[in-house]
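Colleague: Attaching a predicted model along with its sequence, questions to come.
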Amino acid sequence: MIDNSEKLKIGNKSFSSRLMLGTGKYKNLETAVKSIETSDCEIVTVAIRRLPTNLHNDSNNFLNTLNWKKLWLLPNTAGSQTAEEAIRMAFLGHELACQIGQEDNFFIKLEVISDPKYLLPDPIGTLKAAEFLVKKGFTVLPYINADPMLALHLEDLGCATVMPLGSPIGSGQGLNNLANIKIIIENSSIPVIVDAGIGTASEAAMAMELGVDGVLLNTAVSQSKNPEKMAYAMNLAVKSGRLAYCAGRMEKKIYASSSSPMNLLSKI
């Protein structure tokens, strides 16, 4: 039997699934919940700005419909244009985690984005916010450009992961930064999660085959024609990509090589 039980460790938490899902852009609440369930993901990220300050006063809120005994909340600071805004959002994120019974949850997906057109993360603001939040005890998962040197600086600060984008968020362009992502994987001693740009299951599998530790995506599922089916496809893609990486692909060769050697044929 194939053993694929190696868990993804982020901070002091371990997860069986290496797929993480966002919660935006779904057509309705039911589709979002079913897609999350079908994906078998264990980490769900939610923009803090989209949530009320008190979940208990809003019984119809999305977070109240999910099973938080099986899922781990990853609040994100989406919409923050400065380090200061992101820091404030991080503390609100922990308060929201407490409201769903995850008092020990100090995870934060750190996004500092001041570019309104391409939504590219601000490296200086990200570094500044990450340093502060790590010192305050947060488990920081920073969303970054595929910049190998920035990734090393964030690791040195104590971030729990680095999350380079495959291509601009929500674009579905796929993995346009392969060379730099490979360098980040090679240099990193913390998990590398590809975040943003993936449009379909084959791209998720490709990311995992490179050796990334996980994939975070949203639009590829929520904006597909059948989100529930695409969520399942992503589930399988991440698992198969991880298995392929662990198995090790064959060496590429210039010339053809018979799959049935002649010395074997002669014995038949």
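Modeller: Done, it's in.

Colleague: Going by C-alpha atoms from here, please, whenever you check contacts or count neighbours.
Modeller: Will do.

Colleague: Which stretches in the stretch 1-150 of the chain count as helices?
Modeller: 29-39, 83-99, 123-135, 148-157 (DSSP state H, counting those that start in this stretch).

Colleague: can I get the ones you listed in TSV with mean neighbour count and distance to Pro75?
Modeller: Formatted as TSV, the helices of the stretch 1-150 of the chain follow (neighbours: other Cα atoms under 10 Å; distance: least, Cα to Cα, whole Å):
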stretch	mean neighbour count	distance to Pro75
helix 29-39	18	16
helix 83-99	20	5
helix 123-135	19	14
helix 148-157	18	19
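
Colleague: quick one, which of these is nearest to Lys252?
Modeller: Shortest distance between Lys252 and the helices of the stretch 1-150 of the chain, using Cα to Cα, is found for helix 148-157: 26.2 Å.

Colleague: ok, residues contacting the helix or strand following the closest one?
Modeller: Going down the chain from helix 148-157, the next helix or strand is strand 163-164, by DSSP states H and E. For strand 163-164, contacts defined as Cα atoms under 8 Å, 6 or more residues apart in numbering pick out 141-147, 181, 192-195.

Colleague: take the one below as the second:
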Amino acid sequence: MQQQLLMPSIDLYNTPLTIGEQSFMSRLMLGTGKYKTLKEAIDSINASESAIVTVAIRRAQNAKNLGKSNLIDCLNWQKIWLLPNTAGCKTAEEAIRVAILGREMAKKLGQINNNFVKLEVIPDPKYLLPDPIGTLKAAEYLVQKKFTVLPYINADPMLAKQLENIGCATVMPLASPIGSGQGLQNISNIKIIIENSNIPVIIDAGIGTASEASKAMELGASAVLLNTAVAKASSPNLMAEAMKSSVISGRIAYLAGRMTKTIQAQPSSPTDSISFI
């Protein structure tokens, strides 16, 4: 009888991602904007098996006020953790108000202990680059109010460390501008942030395809958050599947440890101490 090879479970290598007091098995987070239809969004989120889904509170509130269906009403929030975000806020004060609305929304969905907020303060309408001063100001206030703050930032190692020091649960440096699909354009700074950080580093914005998500994880990032790469793919649910697999493979490759690069070639089949009959 042929012996069956037992492959070790991926879960043996993929330890939970811990943010604040919550732990998650998936290291892929998905956004909810830009999909053509609600069904397409739901199918993609399900295909990704993301444990955390981020929702723009302003957009969700506007849809609710207009009596329109939105993802808040269509997803199973017993299985998915809501990450409210302050997208659309131009000032620290705006972001704080929207964060409070987001916490109330999470509680209405039954997530009583959900104090998460993805903090975005973006006054720049052209490049959508986050305001470091406004972000730091809002983060400091929200941390004091017992929020679990996940701030979206430029790949700035000094700002990342300041946010960690005031009590943020993660830092979320951009790979490249939001929705650009340019991939990892700030690798050197991201490496410094990861090296210096004692909290999870989540790569957010600019990822365009699965290989880029895998590369982010190979650098040692704790997780990847993306939206446009899936929503604007020709087949969003297939791209969601690809992203799920790439984040897992990138994580395992990081844990495995990359071989050292060399200038000269090294034979994979050395001839020393080999006798030929």
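Modeller: The structure has been received and is ready for your questions. Please read all numbers here as calculations on a predicted model, not as lab measurements.

Colleague: What lines up with Asn70 of the second structure in the first structure?
Modeller: In the first structure, Asn70 of the second structure lines up with Asn61, judged by TM-score structural alignment.

Colleague: so who does that match touch?
Modeller: Leu55.

Colleague: Now do it against Ile100 of the first structure, distance only.
Modeller: 12 Å (Cα to Cα, to the nearest Å).

Colleague: nearest to Met208 of the first structure, of the helices of the stretch 1-150 of the first structure?
Modeller: helix 29-39 (15.9 Å).

Colleague: Give me the residues contacting that closest one.
Modeller: Residues contacting helix 29-39 of the first structure (Cα under 8 Å, 6+ apart): 19, 21, 23, 26, 62, 65-66, 221-222, 227-229, 231-235.

Colleague: Give me the mean distance between it and the second structure.
Modeller: Mean deviation of helix 29-39 of the first structure from its aligned counterpart in the second structure after superposition (mean Cα distance after the TM-score superposition for the first structure): 0.4 Å.

Colleague: TSV please, covering the helices of the stretch 1-150 of the first structure and showing distance to Gly248 of the first structure.
Modeller: Compiled in TSV, the helices of the stretch 1-150 of the first structure are given as follows (distance: least, Cα to Cα, whole Å):
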stretch	distance to Gly248 of the first structure
helix 29-39	25
helix 83-99	39
helix 123-135	34
helix 148-157	24
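
Colleague: right, so of the ones you listed, which gets closest to Pro168 of the first structure?
Modeller: Per Cα to Cα, nearest to Pro168 of the first structure of the helices of the stretch 1-150 of the first structure: helix 123-135, 14.8 Å.

Colleague: The second structure: matching residues for that closest one?
Modeller: Against the second structure, helix 123-135 of the first structure falls on residues 132-144 (TM-score structural alignment).

Colleague: which residues touch that stretch?
Modeller: With Cα under 8 Å, 6+ apart, stretch 132-144 of the second structure has contacts from 91-93, 95-96, 119-121, 148-149, 151-154, 159, 163, 166-168.

Colleague: ok, 10 Å please
Modeller: 90-97, 99-100, 115, 117-123, 145, 147-154, 156, 159-160, 162-163, 165-169 (Cα atoms under 10 Å, 6 or more residues apart in numbering).

Colleague: List the contacts of the spatially most central residue of the second structure.
Modeller: Note on the second structure: the residue nearest the mean C-alpha position is Leu225, at 2.3 Å, using Cα atoms, centre = their mean. For Leu225 of the second structure, the contacting residues are 27-31, 50, 52-54, 172, 174, 202-207, 213, by Cα under 10 Å, 6+ apart.

Colleague: Just give me the match in the first structure for it.
Modeller: Match for Leu225 of the second structure (TM-score structural alignment): Leu216.

Colleague: and its match, that one's in a strand?
Modeller: Yes. Assigned with DSSP: H, G, I helix; E, B strand; the rest coil, Leu216 of the first structure falls within a strand.

Colleague: quick one: it from Asn57 of the first structure, how far?
Modeller: Taking Cα to Cα, one finds Leu216 of the first structure at 30 Å from Asn57 of the first structure.

Colleague: same check, this time on Arg49 of the first structure
Modeller: For Arg49 of the first structure, the distance to Asn57 of the first structure - Cα to Cα - is 17 Å.

Colleague: Can you give me the distance of the counterpart of Asn105 of the first structure in the second structure to Ala51 of the second structure?
Modeller: By TM-score structural alignment, Asn105 of the first structure lines up with Asn114 in the second structure. Distance, Asn114 of the second structure to Ala51 of the second structure, using Cα to Cα: 14 Å.

Colleague: For the first structure, give the helix that spans the most residues.
Modeller: helix 227-247 (DSSP state H).

Colleague: tell me, that helix lands on which residues of the second structure?
Modeller: By TM-score structural alignment, helix 227-247 of the first structure lines up with residues 236-256 in the second structure.

Colleague: That stretch vs the first structure, average distance?
Modeller: Relative to the first structure, stretch 236-256 of the second structure is 0.1 Å off (mean Cα distance after the TM-score superposition for the first structure).

Colleague: Pull the distance from that stretch to the chain's centre.
Modeller: Computed by Cα atoms, centre = their mean, to the nearest Å, the chain-centroid distance of stretch 236-256 of the second structure equals 12 Å.

Colleague: same deal with stretch 105-122 of the first structure?
Modeller: 13 Å.

Colleague: just stretch 33-44 of the first structure next, same as before
Modeller: 13 Å.

Colleague: against the second structure, where does that stretch fall?
Modeller: So stretch 33-44 of the first structure sits over residues 42-53 in the second structure, by TM-score structural alignment.

Colleague: coming back round to it: tell me the average deviation of the helix or strand following the longest helix of the first structure from the second structure after fitting.
Modeller: Using DSSP H and E, the helix or strand that follows helix 227-247 of the first structure towards the C-terminus is helix 262-265. For helix 262-265 of the first structure, the mean deviation from the second structure after alignment is 3.3 Å (mean Cα distance after the TM-score superposition for the first structure).
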